[in-house]
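[1] take a look and give me a structure for this.
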Amino acid sequence: MNIVSQTWDWLADPANWSGPGGVWVRLGQHLFLTTVCLLISCAIALPVALVLGHLGKGGALAVNISNVGRAVPTFAVLVLLLLSPIGTWGPWPTIVALVLFAVPPLLTNAYVGMRGVDGDIVRAARGMGMTGSQTLLRVELPLATPLILTGVRIAAVQLVATATIAALAGGGGLGRIITAGFNLASTPQVVAGAVLVALFALLVEAVFAIVERCSPYRSGERAG
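    The predicted structure is shown next:
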């Protein structure tokens, strides 16, 4: 029996889907962790990108600083955080590591989207008497939405794939299926866990692609 059929047998076994360590529970934990990290990342990155993009100052520096995090492996950041005083703060070392990983694509895409808004449209809005905040919220933000959504999609998919490291810090998620497979020397379980993570990432990608297509300001149909 080859590894493919063994993996299929593992996935088809109802016992692996139920119980506190089953797939459904781990999937819920993975979704919760991904959602929390994505929301925190958006709360940090998007306001900074929108304001700097609106002002046209300091954005390049902020993007470059945030992109430094891409050069450092998330696992290395997690290890350092676990060895620091916050290592005892439950899931927070994992959350911080994942947030640092998700901020760069959010910040970069939102800033680029804001700076890509046609200057003539912005000047026309100001000529109509709009204040800076009104121009930002009513003109620039809608026109930058396609790239902002792209950044959110990229960050979400990356978080789904990377959130498996939570298992290394004792957290939940689909990564626990993979680490348990290693502990049991069960290659089919390891492969099954990897397949579940990949399928979950593809599902998230599809959901955000649909959201982008449904956006009234998607590429090619922007207001102007």
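[2] could you use CA atoms for every contact and neighbour count after this?
    Will do.
[3] centre of the chain versus stretch 203-217, how much separation?
    Counting by C-alpha atoms, centre = their mean, to the nearest Å, stretch 203-217 is centred 14 Å from the centre of its parent chain.
[4] can you tell me what sits against that stretch?
    P142, L143, T145, P146, L149, T150, R153, A156, V157, R218, R222, A223 (C-alpha atoms under 8 Å, 6 or more residues apart in numbering).
[5] what's the closest of those to G119?
    Checking those against G119 by C-alpha to C-alpha gives L143 as the nearest, at 11.6 Å.
[6] check which helix or strand that closest one maps to.
    In the assignment (DSSP states H and E), L143 maps to helix 141-162.
[7] name the helices or strands packed onto that helix?
    helix 23-55, helix 92-115, helix 187-214 (3 or more C-alpha pairs under 8 Å, 6 or more residues apart in numbering; DSSP states H and E).
[8] what packs against the second one?
    So the one you mean is helix 92-115. Looks like helix 92-115 contacts helix 23-55, helix 59-67, helix 74-83, helix 141-162 (3+ C-alpha pairs under 8 Å, 6+ apart).
[9] measure F32 to G116 for me?
    Separation of F32 from G116 (C-alpha to C-alpha, to the nearest Å) stands at 33 Å.
[10] one step back: so can I have a markdown table of the contacts of stretch 203-217 showing neighbour count?
    Shown next, in a markdown table, are these (neighbours: other C-alpha atoms under 10 Å):
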| residue | neighbour count |
| --- | --- |
| P142 | 20 |
| L143 | 25 |
| T145 | 22 |
| P146 | 24 |
| L149 | 21 |
| T150 | 19 |
| R153 | 23 |
| A156 | 25 |
| V157 | 23 |
| R218 | 19 |
| R222 | 14 |
| A223 | 10 |
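[11] one more, so I can put them side by side:
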Amino acid sequence: MNAIWNALRWFGESAQWHGPDGIPHRLLEHLYYSALAFAITVVIALPLGLLLGHVRGRASSGLGLSVLLSANGARALPTLGLLTLVVTLSASDLVPILIPLVVLAVPPVLVNAYTGVQQVEPELRDAAEGMGMTGRQVLWRVETPLALPLVLLGLRTAAIQIVSTAAIAAFVGLGGLGRFIIDGLKRQEYDTTAGGAILVILLAFLIQFLFSLLSRTAVSPGLRRTAGS
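    This next block holds a predicted model:
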């Protein structure tokens, strides 16, 4: 409890809100790493998951299963170990942090997009095709809207994991909220460490809240009830 109270006092110090080591600057750095990793994740995983879920046939099912198993297997990779490996192989400053975050975030987006499309009733697809829709139209006008609750769940999970894990950027000399945690531990300033941890937790809760609002706005009430049950 003393660490929490010390952290609260730490938030009240004016020095924490100014300069390159202040909370606003470190927060922007953290959001930059997180947003970039999330954007790369969405570009890679979301179209692939939707496409694999849409395509039918034994061969496509086998390919989809292989991709999903590979994606789930990536969850077992140690993030810090992968970060250390990429640092030794890359000359870039930003790539080492992006690769572990993307590897961590791809599985929930890919798996949920695939599962959401796969769970669409075949009769709805047949009816859409009977109306003259092409395969692309069926995917975007029928399957994707019906899969949206699971798709948003995967995106929310990925975003929270990225925001929570982006603190490891401090291990390779980058900024972000992880600087408070790492530097506080090095200097034995545990109020700084606790303050950084609280900021990361609050940011994760904010992401959760924003996706809850997005779900209420973008998903119809009927689909929300179906997904909840």
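[12] that older thread, among the helices and strands packed on helix 141-162 of structure 1, which is nearest A12 of structure 1?
    Short answer: helix 187-214, nearest of these by C-alpha to C-alpha, at 10.3 Å.
[13] return the set of buried residues in the closest one.
    188-194, 196-197, 200-201, 204-205, 208, 212 (16 or more other C-alpha atoms under 10 Å).
[14] please apply the same query to stretch 32-44 of structure 2.
    Y33, S34, A37, F38, I40, T41, V42.
[15] what span of structure 2 lines up against stretch 172-182 of structure 1?
    Mapped onto structure 2 using TM-score structural alignment, stretch 172-182 of structure 1 covers residues 175-185.
[16] and the contacts of the matching stretch?
    Under C-alpha under 8 Å, 6+ apart, the answer for stretch 175-185 of structure 2 is 23, 25-31, 33, 166-171, 189-197, 199-200.
[17] in that stretch, which residues are buried?
    Buried residues in stretch 175-185 of structure 2 (16+ other C-alpha under 10 Å): G175, G176, L177, G178, R179, F180, I181, I182, D183, G184.
[18] now the residues you listed in CSV, with distance to L104 of structure 2 and secondary structure?
    Below are these laid out as CSV (distance: C-alpha to C-alpha, whole Å; DSSP: H, G, I helix; E, B strand; the rest coil):
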residue, distance to L104 of structure 2, secondary structure
G175, 20, coil
G176, 18, coil
L177, 19, coil
G178, 17, helix
R179, 21, helix
F180, 23, helix
I181, 21, helix
I182, 21, helix
D183, 25, helix
G184, 26, helix
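[19] from those residues, pick the one nearest N6 of structure 2.
    G184 (12.6 Å).
[20] quick check: chain neighbours aside, which residue is closest to R153 of structure 1?
    F208 (5.7 Å; C-alpha to C-alpha, 6 or more residues apart in numbering).
[21] that neighbour matches what in structure 2?
    F208 of structure 1 maps onto F211 in structure 2, by TM-score structural alignment.
[22] residue in structure 1 matching M133 of structure 2?
    Per TM-score structural alignment, M133 of structure 2 is aligned with M130.
[23] distance of its match from V103 of structure 1?
    For M130 of structure 1 relative to V103 of structure 1 (C-alpha to C-alpha), the value is 31 Å.
[24] more neighbours: these two, which one.
    Neighbours were counted for M130 of structure 1 and for V103 using other C-alpha atoms under 10 Å; V103 has more, 27 against 16.
[25] wait, what's in contact with the more buried one?
    V103 of structure 1 neighbours (C-alpha under 8 Å, 6+ apart): S41, C42, I44, A45, S66, A155.
[26] just the closest of those to W10 of structure 1, please.
    Closest to W10 of structure 1, out of all of the contacts of V103 of structure 1 and judged by C-alpha to C-alpha, is A155, at 30.1 Å.
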